[in-house]
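Student: Okay, sequence plus prediction incoming.
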Amino acid sequence: MTSKKFPVRPAHPERNCWGCDRYCPSHDMACGNGSDRTQHPIELFGEDWAELGLDPFAAIPVEPAEPEVPTA
């Protein structure tokens, strides 16, 4: 059994629960406790969610160290 292909840019992500492979309508969830639906990553992180964190060579921002103050 294979899982469904996860849609990268669904037309209306707010209409479904994205917590499992069922993709239930938000008003009729078949799994879980039914208290709240799982949001699609596009709703949480924006249009470029699929590219986040994929560049292993991206520079990690480092805060500069405070210069040492010479004591006299």
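Tutor: Here it is on my side, so go on.

Student: contacts and neighbour counts: CA atoms only from here.
Tutor: Fine.

Student: So C24 is in contact with C17, correct?
Tutor: Yes. Counting by C-alpha atoms under 8 Å, C17 is a contact partner of C24 at 5.4 Å.

Student: higher neighbour count, the two?
Tutor: Taking other C-alpha atoms under 10 Å, C24 and C17 do not tie; C17 has more neighbours (24 against 17).

Student: roughly how far apart are the more buried one and P25?
Tutor: According to C-alpha to C-alpha, to the nearest Å, C17 and P25 sit 6 Å apart.

Student: Ok, D48 next?
Tutor: 24 Å.

Student: the more surrounded of those two?
Tutor: More neighbours surround P25 than the other of D48 and P25, with 14 against 11 (other C-alpha under 10 Å).

Student: Next, count neighbours for D28.
Tutor: D28 has 11 neighbours, counted by other C-alpha under 10 Å.

Student: ok, structure two:
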Amino acid sequence: MAKKFPLHPKHPERICWGCDRYCPTDSLACGNGSGRTMHPAELLGEDWYTVGDWGFDDEEEAQPQDSNATHLPAS
């Protein structure tokens, strides 16, 4: 099974997004060429998944995650 594709990676410039291996940019293993494949957020902006049909099943996954948010249980 393929790895889950991240919608908002923290450092997309550090990874090649050309296949399911997600190799570091300094050690490409899939042989897809001499350069890395950019993440759609780098090319189209942070809202890249809202335009077109990317095949994501869950709209909740498409919501950006706030890394500074505190998650409290509901009372």
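Tutor: Sure thing, it's come through. Predicted model only: the values in this text are computed from it and were never measured.

Student: For G31 of the second structure, give its distance to C16 of the second structure.
Tutor: 11 Å.

Student: just G33 of the second structure next, same as before
Tutor: G33 of the second structure sits at a distance of 11 Å from C16 of the second structure (criterion: C-alpha to C-alpha).

Student: wait, what's in contact with G18 of the second structure?
Tutor: 32, 36-38 (C-alpha atoms under 8 Å, 6 or more residues apart in numbering).

Student: Kindly recompute the last result at 6 Å.
Tutor: By C-alpha atoms under 6 Å, 6 or more residues apart in numbering, the residues touching G18 of the second structure are T37.

Student: try the one 4 residues further on
Tutor: Residues counted as contacts of Y22 of the second structure (C-alpha under 6 Å, 6+ apart) are 15-16.

Student: quick one: it from G35 of the second structure, how far?
Tutor: Y22 of the second structure sits 13 Å away from G35 of the second structure, going by C-alpha to C-alpha.

Student: again, but for C16 of the second structure
Tutor: The gap separating C16 of the second structure from G35 of the second structure is 8 Å, by C-alpha to C-alpha.

Student: Likewise for A29 of the second structure?
Tutor: Taking C-alpha to C-alpha, one finds A29 of the second structure at 11 Å from G35 of the second structure.

Student: now do I15 of the second structure
Tutor: Taking C-alpha to C-alpha, one finds I15 of the second structure at 11 Å from G35 of the second structure.

Student: Next: R21 of the second structure.
Tutor: According to C-alpha to C-alpha, R21 of the second structure and G35 of the second structure sit 15 Å apart.

Student: Could you tell me the end-to-end distance of stretch 7-23 of the second structure?
Tutor: OK, stretch 7-23 of the second structure end separation, C-alpha to C-alpha: 17 Å.
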